[in-house]
Structures are given as C-alpha cells and as structure tokens.
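J.: Take a look and give me a structure for this.
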Amino acid sequence: MSKNLYVGNLAWSSTEQEVRNAFEAFGEVTSVKLIEDRETGRPRGFGFVEMSNDSEAQEAINALNGQDLGGRNIKVNEAKPRTERPRW
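T.: Below you'll find the model as predicted:
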C-alpha cells in the first residue's frame, strides 16, 4: 500500500529531483509533484511525495520533518485526503 506525503515550506527553487533524492534515502519513491500557481506558474512552496511502502514513508516523515532542504526547514506529514471546496 503506497502512502502519500505532504511536503511543505519548500524553497521556491526546490526541484522535483531534489525532493525525490531526499526521500529516496528512505525507500522507493513512486512519484513527486510540486504544486505551482495556476496563473503564474510559480512554485507555491509545497508538494506531495508518494512512497510505495508505509514503514519507509513513516521513516521519511520522522527523519525529514523540520530538516533543512534548500535553505528552509521543511514540514513533512501524511497527506490528508482532498476535500471538495465550494467554488465561489
């Protein structure tokens, strides 16, 4: 069962490859997606990492949460399911 992780407080200069490299130290990474602003295309400072193994994902959370990546202390935790938000 794969686990989806939220990664926040990323430096805008962070790349998907940098994030992948950090998480691959703890196990197999199946995908990395950094979120960009729809209008400007600029990074929004957060993203998601999917790992194939729950225990490896938990190890990555424990090791990387609060650690420096690209000059910023990143936040790492289990991603919560997306809820539908009303469009105004």
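
J.: make it CA atoms for all contacts and neighbour counts henceforth
T.: Fine.

J.: Show me the helices in the protein, by range?
T.: Per DSSP state H, the chain carries helices over the ranges 16-24, 54-64.

J.: what is the orientation angle of the longest one with helix 16-24?
T.: Spelled out, it's helix 54-64. Using axes from the mean of the first three to the mean of the last three C-alpha atoms, to 10 degrees, the inter-axis angle of helix 54-64 relative to helix 16-24 is 110 degrees.

J.: compare with the first, here's sequence two:
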Amino acid sequence: MSAEDLPEESVMRIGKRCFVGNLAWRVSWQDLKDTFRDVGNVVYANVMKDDNDRSKGWGIVEFETPEEAVRAVNELNGVELSGRKMLVREDREDRDVKQYNRENGIPNSRSRRGGPPPRAQGRGTRAPPPAEGKSSGLQVVVHGLPWSYKDDDLYAMFEEFGAIDHAEIAYGWDQRSRGYGTVRFSDVDSVTEAIKSFDGYELEGRRVTVKLDKYA
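T.: Alright, predicted model coming up:
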C-alpha cells in the first residue's frame, strides 16, 4: 500500500518517524541516513547505544513527510543492511502522532521507552482467567533473543501487535540475560499476530522462536 492509497487521516497518524530494528552492530547513524535517503528526505537518523557506547541494534529515522515514512516501511522492511534484514515499521513514539491524537481525543499508546506499559487496554477477544495449570492464552515465551536485549527492547519489538501488560527478559544469577523472555498481551488476537510475525524470525544473527506460554 502506498501513501496515496491511504486516507489523509491515516497518513497523518502514521507520522514521519520509523523504528528500525535488527541492525548490525557496525551500522552507524550515517549508514541509516544514507540507506533511507533513497526513499525520502531524511531529517534525523540515530542508532541507540547502551552505557558502553555499543549499538543496541535499533534506531530511529525521521522523514520530512509522512508519505516518505510510509514508503520506507513498504520498500525497506526486510531489506539487508550490513548482512542483516532490517525490521522497519512506524515509530509508535512519533511526536506528530501523539500531538494529532491529543488534538482529536485519541488515547496515545504508551511505550516502555517513554514510561510504564499500558494495562488491559487491548483490542480483540479477551481470554478468561486461566484455570490452575492451564494457559491463559495471553502470554508468549520468546527464545533466541539478542544477549544485549533488555525489557524495553523486548517491549518495543512486540508493541505493534497490541496492548502489552508486561515484557520481561529472564536473567541468571549473574544478572546476565539468558536469551529469552516473556510477553503478556491483553487479548488473544495480539498473541496470534505476534507468533505469526516473529516465530522463526532472524534477529541479530539468532533465530527467534515465539510460542504460547502453556503455564501462564
């Protein structure tokens, strides 16, 4: 779908920024800018880094217009950059989207990048409380995560599928990631989409598996 195919309101709400995941460690903000300028006028590009100045494997690209952001998602999602296939989608923290929502009385979804996760605001069919020893149908276990991923990164990875109650990385006794985590959604439709989209996905050289949590 192109920007021309979208109603004006939809284009406005998409905003001008894209989230770019699964970046190779050596990719810099300049590499991002050079890659994304093929689809539009890039006014801002940044690769997020940890406290040790190492790439966290994701970044943000902002364009001059929402139409250019739509084109970036359509044309660059899944394209290889430095040996890895980029994950390109709209940035849910886009300030233009939030301003538009405020002006039109639309609640903004809250990301772990900007505060605590939303509670029980999901769309779709809610599952009943689980019986003892049975799955609620709302939680997934995600294996094969990059070792550098923290709770915020896991949350950002899955937030496009619906409201998330929590996203947690499992840590060992040494406080290092064990390479897996859990994500709990507020509706079962989001779980289905998350599994369909990310089960078997390659992320930073690791094969991600996403399965329904049978015990939560």
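
J.: TM-score for this pair?
T.: Overlay of the two chains. TM-score (TM-score structural alignment, normalised by the length of the first structure): 0.88; 85 aligned residues with a C-alpha RMSD of 1.6 Å.

J.: follow-up on the earlier one: among the helices of the first structure, which is the most enclosed?
T.: Looking across those with neighbours counted as mean count of other C-alpha atoms under 10 Å, the highest average goes to helix 54-64: a mean of 18.

J.: The second structure: matching residues for that one?
T.: With TM-score structural alignment applied, helix 54-64 of the first structure matches the range 66-76 in the second structure.

J.: ok, now stretch 6-15 of the first structure?
T.: Using TM-score structural alignment, the residues of the second structure aligned to stretch 6-15 of the first structure are 19-28.

J.: re earlier: with the first structure overlaid, report how far the match of helix 54-64 of the first structure is off on average.
T.: The superposed stretch 66-76 of the second structure is, by mean C-alpha distance after the TM-score superposition for the first structure, a mean 0.9 Å from where its aligned residues fall in the first structure.

J.: Show me the strands in the second structure, by range?
T.: Taking DSSP state E as the criterion, the second structure contains strands spanning 17-21, 42-49, 55-63, 80-81, 84-85, 87-90, 139-143, 164-171, 177-185, 202-203, 206-207, 209-212.

J.: Make CSV out of these and add mean neighbour count and distance to residue 27 of the second structure.
T.: Formatted as CSV, the strands of the second structure follow (neighbours: other C-alpha atoms under 10 Å; distance: least, C-alpha to C-alpha, whole Å):
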stretch, mean neighbour count, distance to residue 27 of the second structure
strand 17-21, 25, 11
strand 42-49, 18, 8
strand 55-63, 23, 8
strand 80-81, 15, 8
strand 84-85, 20, 10
strand 87-90, 22, 14
strand 139-143, 23, 24
strand 164-171, 20, 25
strand 177-185, 22, 22
strand 202-203, 18, 15
strand 206-207, 15, 17
strand 209-212, 20, 25
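
J.: Dump those strands to TSV, plus distance to residue 194 of the second structure.
T.: Output for the strands of the second structure, formatted as TSV (distance: least, C-alpha to C-alpha, whole Å):
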stretch	distance to residue 194 of the second structure
strand 17-21	16
strand 42-49	24
strand 55-63	19
strand 80-81	22
strand 84-85	18
strand 87-90	14
strand 139-143	9
strand 164-171	11
strand 177-185	10
strand 202-203	14
strand 206-207	15
strand 209-212	8
